[in-house]
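Engineer: Prediction below, plus the sequence it came from.
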Amino acid sequence: MASRSCFSVACAVAVMAFAILATASNAQPLDPHFYDKLCPAALPAIRKAVAVEPCMGASLLRLHFHDCFVNGCDGSILLDDTPFFTGEKNAAPNLNSIRGFDVIDRIKDAVNAGCRGNVVSCADVVAVAARDSVITLGGPSYDVLLGRRDARGVSQGAANNIIPAPTFDLDRLISNFASHGLTVQDLVVLSGGHTLGFSRCTNFRDRLYNETATLDGSLAAQLRGPCPLAGGDDNLAPLDPTPARLDGGYYGSLLRSRGLLHSDQQLFAGGLGPTDALVRFYGANPEAFRRDFAEAMVRMGGLSPLTGSNGEIRANCRKVNY
């Protein structure tokens, strides 16, 4: 979902799993205190850099999800194309959708300056920047597991096939998440990241002009102006009524059949589906959403990280070290 405005597309459409920490024999588990002695200035530098980029918070959150969901949280999404591979940036779910690469560059430069060297991986920068963005936008704080290494390669095919699309039905969403060891609750609470940001017209047009779509009629009529039947693909609409604040408004929208994306409204059909009760619960209990969202973010950050000699610490997040 591309965007040209503040708090754009942020969908943290999200999907997060039970922490699958180190997988290789020489790997070490992630640790929230990894940089306490190695570089105490690292996390403060990231926090300061994120604070001056509040309009990018939603995009940085979504960037973290799209990184983690493809072969783990390894910074592979940041790599530019080379003569030897085509990067994940050009995969269908990311092209004209994912933003924030220049912000990550600036944060990485600030961290390297604060640490007086290249000791913090780009994957860790993305993870911490997402957490600090959540806080900046009114969300909960949580400890980020740290010590990841950066990937030396990419998988555009995995990005094309694994990242959930806004057209997915509930069964496909559930099976998609389950393939990563994620539960139905993970699906519902992490989809709550859509309380932030905007989506492009091309992602929700079918809901405005499809007579079978379960979209509130007044909202559909309101959106047909900026999202005509033809043209206006890049025009934006907020994913919930408060797109610049992480709150429980997303679930209230689903309860009123005002989910902007098909995949969002699939979480609540008004019956006894496997996700309906969870939507009702989070809609009525915003503090429970905040708590569970924080826990889910930690779980997502533990998805198949590279550690030890399994990866590298890139000096430039856009290219591998040589």
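Structural biologist: The structure has been received and is ready for your questions.

Engineer: C-alpha only now, for contacts and for neighbours.
Structural biologist: Will do.

Engineer: So which residue is dead centre in the chain?
Structural biologist: Closest residue to the average C-alpha location of the chain: R62 at 2.6 Å, with C-alpha atoms, centre = their mean.

Engineer: element containing that one, please.
Structural biologist: helix 57-68 (DSSP states H and E).

Engineer: Show me what that helix is packed against.
Structural biologist: Other helices and strands packing on helix 57-68, by 3 or more C-alpha pairs under 8 Å, 6 or more residues apart in numbering; DSSP states H and E, are helix 122-136, helix 286-301.

Engineer: which of those helices is buried the deepest?
Structural biologist: With neighbours defined as mean count of other C-alpha atoms under 10 Å, these peak in mean count at helix 122-136, which reaches a mean of 26.

Engineer: Pull the distance from the following helix or strand past it to the chain's centre.
Structural biologist: Sequence order places helix 156-162 as the next helix or strand after helix 122-136, per DSSP H and E. In terms of C-alpha atoms, centre = their mean, to the nearest Å, the centre of helix 156-162 is set 16 Å apart from its chain centre.

Engineer: Isn't A51 up against T136?
Structural biologist: Yes. The criterion here is C-alpha atoms under 8 Å, and A51 meets it with T136 at 6.8 Å.

Engineer: wait, L278 sits on V188?
Structural biologist: Yes. In this structure L278 lies within contact range of V188 using C-alpha under 8 Å: 6.9 Å.

Engineer: Tell me which of the two has more neighbours.
Structural biologist: When neighbours are counted by other C-alpha atoms under 10 Å, V188 comes out ahead of the other of L278 and V188, with 25 against 19.

Engineer: Regarding that one, which helix or strand does it belong to?
Structural biologist: With DSSP H and E as the test, V188 turns up in helix 184-191.

Engineer: before we move on, what about S199?
Structural biologist: strand 198-200.

Engineer: With adjacent residues omitted, what lies nearest to D105?
Structural biologist: C317 (6.7 Å; C-alpha to C-alpha, 6 or more residues apart in numbering).

Engineer: what angle do the helix holding V188 and helix 57-68 make?
Structural biologist: 140 degrees (axes from the mean of the first three to the mean of the last three C-alpha atoms, to 10 degrees).

Engineer: Just the buried residues of stretch 43-52, please?
Structural biologist: 43, 45-47, 49-51 (16 or more other C-alpha atoms under 10 Å).

Engineer: Check it against this one:
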Amino acid sequence: MAKGQKLVSFLTFQLILVLLVLDQTNAQGLSLDYYSKTCPDLGNIVRKEIHRVISIAPSLAAPLLRMHFHDCFVRGCDASVLLNGTTNNPAEKAAIPNLSLRGFNIIDNVKALVEKACPGVVSCADILALVARDAVLEIHGPFWPVPLGRRDGRVSIMNQVFAELPAPFHNISTLKAFFAAKGLNTKDVAVLSGGHTIGTSHCGGFSNRLYNFTGRGDTDPTLDPNYIVKLKQKCKPADTTTLVEMDPGSFKTFDEDYFTLVAKRRGLFQSDAALLDDPETKAYVFLQAQTHGSTFGKDFAQSMVKMGKALVLTGTQGEIRKHCALVN
């Protein structure tokens, strides 16, 4: 395909995405130009800071994407994952799945820059959505338009994380149910799981698959036995601190290699292996593995737009926090 044709195709794809977003989000009070008058330089402020951060530490892209995911799946995309709790009322941050989240300081820094330019205007929830998109873009991932206008929640409850956030040990039925609760379908399960193409995991996130899968000191039969040998060399039975790349060799680059690994039964988590237990998710895995991710970028962009709308607060709901870790 000639360069001119590629450019036209790319621009057409972007236009389709924009029209898709406009069609799907107007009813919810979100729009692409929400801050066009109140904070017109918002996009540039976020983009510039995230470019600076990721150019220094590209491994931070994965945690920033993960933080947006963890936020949207618990109470919706309301920045509740950013709130500090108290001894008597622990917040989402205190839940075991969130103890390994990183990048809160980056969100705080971006918020401070935005507050300097547009005091009291932009929500932490919108900042988190923009940061996730720009972080992925910095490591060669797809662009997606981020409709804005989310408001920040005032509630963050630790125990809700266990009830709403998909876990690495979930089977396909549970994953589909958790995603459906946020307006996401079976295809979205496979597509968003592809986010595991970047980032790392502590050994504790999957060591049961290596040493004690059913409580009898056995291994997970759905995991490639040759890969088990390699993982055991990195992770000893009681190791909870060593980090392992989820997509070995390219864990800092957003690509389709994740699906190749899952197709070879080398997905790190049970939830990765579970994609092979459903006809639709299995077909998607093999399509991307065999076609070098032919539609993954486009699909991921569309699924992220959908996820970013999950149970959002708009209008007079919630608030615009001055500090992302504290309610006003």
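Structural biologist: All right, it came through fine. These figures come from a predicted structure and were not determined experimentally.

Engineer: Could you tell me where the helix holding R62 of the first structure falls in the second structure?
Structural biologist: Counting by TM-score structural alignment, helix 57-68 of the first structure lines up with residues 61-72 of the second structure.

Engineer: And stretch 245-265 of the first structure, by the same measure?
Structural biologist: Mapped onto the second structure using TM-score structural alignment, stretch 245-265 of the first structure covers residues 253-273.

Engineer: how long is the matching stretch from one end to the other?
Structural biologist: End-to-end distance for stretch 253-273 of the second structure, by C-alpha to C-alpha, to the nearest Å: 21 Å.

Engineer: Which residues belonging to it are considered buried?
Structural biologist: Residues of stretch 253-273 of the second structure classed as buried: 253-263, 265-273 (neighbour count, 16+ other C-alpha under 10 Å).

Engineer: mind listing which of those are in helices?
Structural biologist: Among these, the ones falling in helices (DSSP state H) are 257-263, 270-273.

Engineer: Among those residues, which pair sits farthest apart?
Structural biologist: D257 and Q270 (17.6 Å; C-alpha to C-alpha).

Engineer: tell me the SS of the equivalent of G181 of the first structure over in the second structure?
Structural biologist: When the second structure is aligned by TM-score structural alignment, G181 of the first structure is paired with G183. Classification of G183 of the second structure using DSSP: H, G, I helix; E, B strand; the rest coil returns coil.

Engineer: Share the number of residues neighbouring G183 of the second structure, please.
Structural biologist: For G183 of the second structure, using other C-alpha under 10 Å, the count is 14.

Engineer: Disregarding flanking residues, what is the spatial nearest neighbour of it?
Structural biologist: Leaving aside its sequence neighbours, G183 of the second structure sits nearest to A310 (C-alpha to C-alpha, 6+ apart; 6.7 Å).

Engineer: Now check the first structure for the residue matching that neighbour.
Structural biologist: Checking TM-score structural alignment: A310 of the second structure goes with L303.

Engineer: Against I20 of the first structure, how distant is its match?
Structural biologist: Between L303 of the first structure and I20 of the first structure the distance is 5 Å, computed by C-alpha to C-alpha.

Engineer: and the two? which has more neighbours close in?
Structural biologist: Comparing L303 of the first structure with I20 by other C-alpha under 10 Å, the one with more neighbours is L303, at 24 against 18.

Engineer: is it true that that one touches V70?
Structural biologist: No. Under the criterion of C-alpha under 8 Å, L303 of the first structure makes no contact with V70, lying 9.5 Å away.

Engineer: where's C201 of the first structure relative to P166 of the first structure, distance?
Structural biologist: Distance of C201 of the first structure to P166 of the first structure, given as C-alpha to C-alpha: 12 Å.

Engineer: Of those two, which one has the most company?
Structural biologist: Taking neighbours as other C-alpha under 10 Å, C201 of the first structure and P166 compare with C201 leading, 25 against 18.

Engineer: Give the equivalent position in the first structure for S173 of the second structure.
Structural biologist: Aligned by TM-score structural alignment, S173 of the second structure pairs with D171 of the first structure.

Engineer: burial measure for that match, as a count.
Structural biologist: 10.

Engineer: quick one: it is in a helix?
Structural biologist: Yes. Assigned with three-state DSSP, D171 of the first structure falls within a helix.

Engineer: Would you mind measuring from the counterpart of R131 of the first structure in the second structure to V146 of the second structure?
Structural biologist: Counting by TM-score structural alignment, R131 of the first structure lines up with R133 in the second structure. In this view, R133 of the second structure and V146 of the second structure are 8 Å apart by C-alpha to C-alpha.

Engineer: Run a quick neighbour tally on the aligned residue in the second structure for L146 of the first structure.
Structural biologist: The pairwise alignment with the second structure assigns L146 of the first structure to L148, based on TM-score structural alignment. When neighbours are counted by other C-alpha under 10 Å, L148 of the second structure registers 24.

Engineer: L148 of the second structure contacts D33, doesn't it?
Structural biologist: Yes. The criterion here is C-alpha under 8 Å, and L148 of the second structure meets it with D33 at 7.4 Å.

Engineer: Give me the common contacts of these two.
Structural biologist: Applying C-alpha atoms under 8 Å, 6 or more residues apart in numbering, one finds that no residue jointly contacts L148 of the second structure and D33.

Engineer: still on that earlier bit, tell me which residues touch the match of G181 of the first structure, please.
Structural biologist: G183 of the second structure touches 306-307, 310, counting by C-alpha under 8 Å, 6+ apart.

Engineer: With L246 of the first structure instead?
Structural biologist: Shown in contact with L246 of the first structure (C-alpha under 8 Å, 6+ apart): 134, 137-139, 193, 195-196.

Engineer: let's see 6 Å
Structural biologist: For L246 of the first structure, the contact set (C-alpha atoms under 6 Å, 6 or more residues apart in numbering) comprises 137-139, 195.
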